[in-house]
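Q: kindly generate the corresponding structure for this input.
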Amino acid sequence: WKQYFHPFSVGDLIIKPTWEEYTDEMKDHLVINIDPGTAFGTGSHETTQLVIRQLQKYCKKGDKVLDVGCGSGILSVVAIMLGAESALGTDLDPNAIIATKENAEVNKIENGRIEVIEGNIIDDKAVQDKAGYECYDIVCANILADVLEPLSEEITRHMKHGAIFMTSGIIDMKEEEVVNKFRENPELEIL
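A: This is a model prediction of the structure:
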């Protein structure tokens, strides 16, 4: 798969595999180095790019970001590179935890600015408590509809008042179902 993964741009960012060299075309861009390992998230998938574009639009200096289903950590890394103060990633896959830590390191992100927790924030009280409550300015979840639906009931407990929840990964035939589930939560406004 590495032979097919080459640098590409998303808005003003360039996503570059760690094994590719820097080029002159990259010098005027913010470059995100990514090696997904065996975790999900090269940044090339349309759903990931959608969330990256939303981060470019809404993420501001000092934000605290929660990345649910962090995979390779690409969304956490992008958020920090765009000025977020910190990011917390959660994932069920231990390989995602490793990949996120490695991608934070390869992008020279200071120790502690990206934290990761292995576990399920939807129903694991220990993960919920460790993540904290009412403390995130932005929550990202580029995950499947079947995970987003139960997440809709939990996620607002972790968001500050006025926070933004960015989600993607929903196939067309599940869109209405997910939107209706999120509409059930009076603390969320769908834009």
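Q: going forward, measure contacts and count neighbours with C-alpha atoms only.
A: Noted.
Q: could you measure from S44 over to S9?
A: 9 Å (Cα to Cα, to the nearest Å).
Q: now swap in D137 and tell me
A: From D137 to S9 the distance is 25 Å (Cα to Cα).
Q: R53 too?
A: In terms of Cα to Cα, R53 sits 11 Å off from S9.
Q: quickly find the element holding the nearest residue to G11 once chain neighbours are set aside.
A: In space, and not counting its chain neighbours, G11 is closest to R53: 6.6 Å by Cα to Cα, 6 or more residues apart in numbering. Element membership for R53, per DSSP states H and E: helix 46-58.
Q: which residues sit against that helix?
A: Around helix 46-58, the neighbours that count as contacts under Cα atoms under 8 Å, 6 or more residues apart in numbering are 10-11, 41, 43, 75, 78-79, 82, 140, 142, 166-169.
Q: ok, those residues vs I114, which is closest?
A: Of all these, I114 sits closest to A79, with 9.8 Å by Cα to Cα.
Q: what's the angle between the host helix or strand of the closest one and helix 46-58?
A: Element membership of A79 [criterion: DSSP H and E] is helix 74-81. In terms of direction (axes from the mean of the first three to the mean of the last three Cα atoms, to 10 degrees), helix 74-81 departs from helix 46-58 by 20 degrees.
Q: please provide the structure for the following sequence as well, for comparison with the first:
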Amino acid sequence: MEKTYNELHITPSSDYPLFLDFIMSLSDEAIEEAEGSIILRSEDNLEMLCFGVEAFAKELSLALGKEIHAETKLLVKENEDWIAQYRNSVQPLHVNDFYIHPSWVEGVEGKKNIIIDPALAFGSGHHETTYGCLLLLQKYINKDASLLDVGCGSGILSIAARKCGAIVDLCDTDEQATGSAIENFKLNRENFNRIWTGSVQKREQEYDVVVANIIADVLIMLASDLQKAVKEGGLLILSGILDKYVDKVEQKFSSMKLVEKYQKEEWFTLVLQRN
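A: Just a heads-up that it's a prediction; the model follows:
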């Protein structure tokens, strides 16, 4: 890694989209947009790009018949260890008996340690909806209970349920998510019964517990299938529900008994029982 890198700030006086398209056509570097400015960072020299932007502004002024200019600012900055900075920014999380932490942080003795490295698949435990599910799973999961995690994301809820002794199936419509979940099960040295890319409709059985941390609209759309997936007397844990939608979700699942309603910030998690 070079000791320094170049940072170019471009702030057009008008016609911002045209400048953005022009810059993207000239450079394959990552581009950041910030308050009307376009920022490029590279270890390569960016002076020619700076001249090109100024020339483009002049040509654009002639073509559109109005004065257009672009303020450019070229900086040389010290390179830093971004990976180390990123790792330091990821904080472990305690949720009662669970301790969720990345692989580069040691676990805590006496806790149910769950290793989750932040990635594209949703679910590191820090979001209020995941937190609510983790809290309630500890309360309602019994050893050897069968559980289905619908929209599993990183697999964090399935792994948590497994650490509570459940036999777990999991699914997600995103193949990247199911792949991430499989890797996270390996990372945690845990096993699952079955995993598939798709939704609850592909299930082959009913479950003691079904958990679905998605969004309210999808929960409502899947309401019938989610309820059918739960054994008689079993539990359905729903999350991803903003406060303004919670009444709508409760109404859609009104045939089930409301056991618990947990709120963290503006997000709700519901525990429902099939009658």
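Q: got a TM-score for the pair?
A: Scored against TM-score structural alignment, normalised by the length of structure 1, the superposed chains reach a TM-score of 0.85; 174 aligned residues with a Cα RMSD of 1.5 Å.
Q: residue in structure 2 matching the residue nearest to G11 of structure 1?
A: Here R53 of structure 1 is matched to L135 in structure 2, going by TM-score structural alignment.
Q: what about that match, neighbour count?
A: 18 (other Cα atoms under 10 Å).
Q: for the stretch 101-250 of structure 2, what spans make up the helices?
A: Ranges of helices within the stretch 101-250 of structure 2 are 128-140, 156-163, 175-187, 216-221, 223-228, 246-252, based on DSSP state H, counting those that start in this stretch.
Q: superposed on structure 1, what's the mean shift for the third one?
A: For helix 175-187 of structure 2, the mean distance from the matching residues in structure 1 following superposition reads 0.7 Å, by mean Cα distance after the TM-score superposition for structure 1.
Q: buried set for that helix?
A: Buried residues in helix 175-187 of structure 2, counted by 16 or more other Cα atoms under 10 Å: A177, T178, G179, S180, A181, I182, N184, F185.
Q: so where is that helix in structure 1?
A: Under TM-score structural alignment, the match for helix 175-187 of structure 2 is residues 94-106.
Q: the fifth one now?
A: Under TM-score structural alignment, the alignment places helix 223-228 of structure 2 onto residues 152-157 of structure 1.
Q: tell me which residues in that stretch are buried?
A: S152, E154, I155, T156, R157.
Q: which outside residues touch stretch 155-169 of structure 1?
A: 47-48, 50-51, 54, 122, 131-145, 187-188.
Q: tell me the buried residues within these.
A: Counted by 16+ other Cα under 10 Å, these give 47-48, 50-51, 122, 131, 135-145, 188 as buried.
Q: the strands in the stretch 1-150 of structure 2, which residues?
A: Ranges of strands in the stretch 1-150 of structure 2, per DSSP state E, counting those that start in this stretch, are 4-12, 31-34, 37-42, 70-78, 93-95, 98-101, 112-115, 146-150.
Q: what residues of the longest strand anywhere in structure 1 count as buried?
A: As assigned by DSSP state E, the longest strand anywhere in structure 1 is strand 159-168. For strand 159-168 of structure 1, burial by neighbour count (16+ other Cα under 10 Å) applies to M159, K160, A163, I164, F165, M166, T167, S168.
Q: and the gap between the nearest residue to the second one once chain neighbours are set aside and G83 of structure 1?
A: Spatial nearest neighbour of K160 of structure 1, excluding adjacent residues (Cα to Cα, 6+ apart): E134 at 4.4 Å. Using Cα to Cα, E134 of structure 1 is found at 20 Å from G83 of structure 1.
Q: and what of E46 of structure 1?
A: From E46 of structure 1 to G83 of structure 1 the distance is 23 Å (Cα to Cα).
Q: who has more neighbours out of the two?
A: Neighbours per residue, other Cα under 10 Å: of E46 of structure 1 and G83, the larger number sits with G83, 15 against 11.
Q: double-check the more buried one against K64; I have them as touching.
A: No: at 9.7 Å, G83 of structure 1 and K64 do not qualify as touching, with contact defined as Cα atoms under 8 Å.
Q: check contacts around W196 of structure 2.
A: L170, C171, D172, T178.
Q: can you tell me which of those residues are in strands?
A: Mapping the contacts of W196 of structure 2 onto strands (DSSP E) picks out L170, C171, D172.
Q: related to what we said a few turns ago, got the angle for the longest strand of structure 1 vs helix 46-58?
A: For strand 159-168 of structure 1 against helix 46-58, the angle by the same axes, to 10 degrees is 140 degrees.
Q: what does I15 of structure 1 align to in structure 2?
A: Match for I15 of structure 1 (TM-score structural alignment): I100.
Q: picking up where we left off before, of the strands of the stretch 1-150 of structure 2, which is nearest W267 of structure 2?
A: By Cα to Cα (comparing all of these), the closest turns out to be strand 93-95, at 16.5 Å.
Q: by contact count, what packs against that closest one?
A: When contacts are defined as 3 or more Cα pairs under 8 Å, 6 or more residues apart in numbering; DSSP states H and E, strand 93-95 of structure 2 packs onto strand 98-101, helix 128-140.
Q: how much space is there between K130 of structure 1 and V116 of structure 1?
A: 10 Å.
Q: what does E175 of structure 1 give?
A: Distance, E175 of structure 1 to V116 of structure 1, using Cα to Cα: 29 Å.
Q: check V179 of structure 1 too.
A: 28 Å.
Q: and those two? Which one has more around it.
A: Neighbour tally, V179 of structure 1 and V116, criterion other Cα under 10 Å: the higher count belongs to V116, 23 against 16.
Q: what residues are up against the more buried one?
A: By Cα under 8 Å, 6+ apart, the contact list for V116 of structure 1 reads L88, G89, T90, D91, I97, T100, K101.
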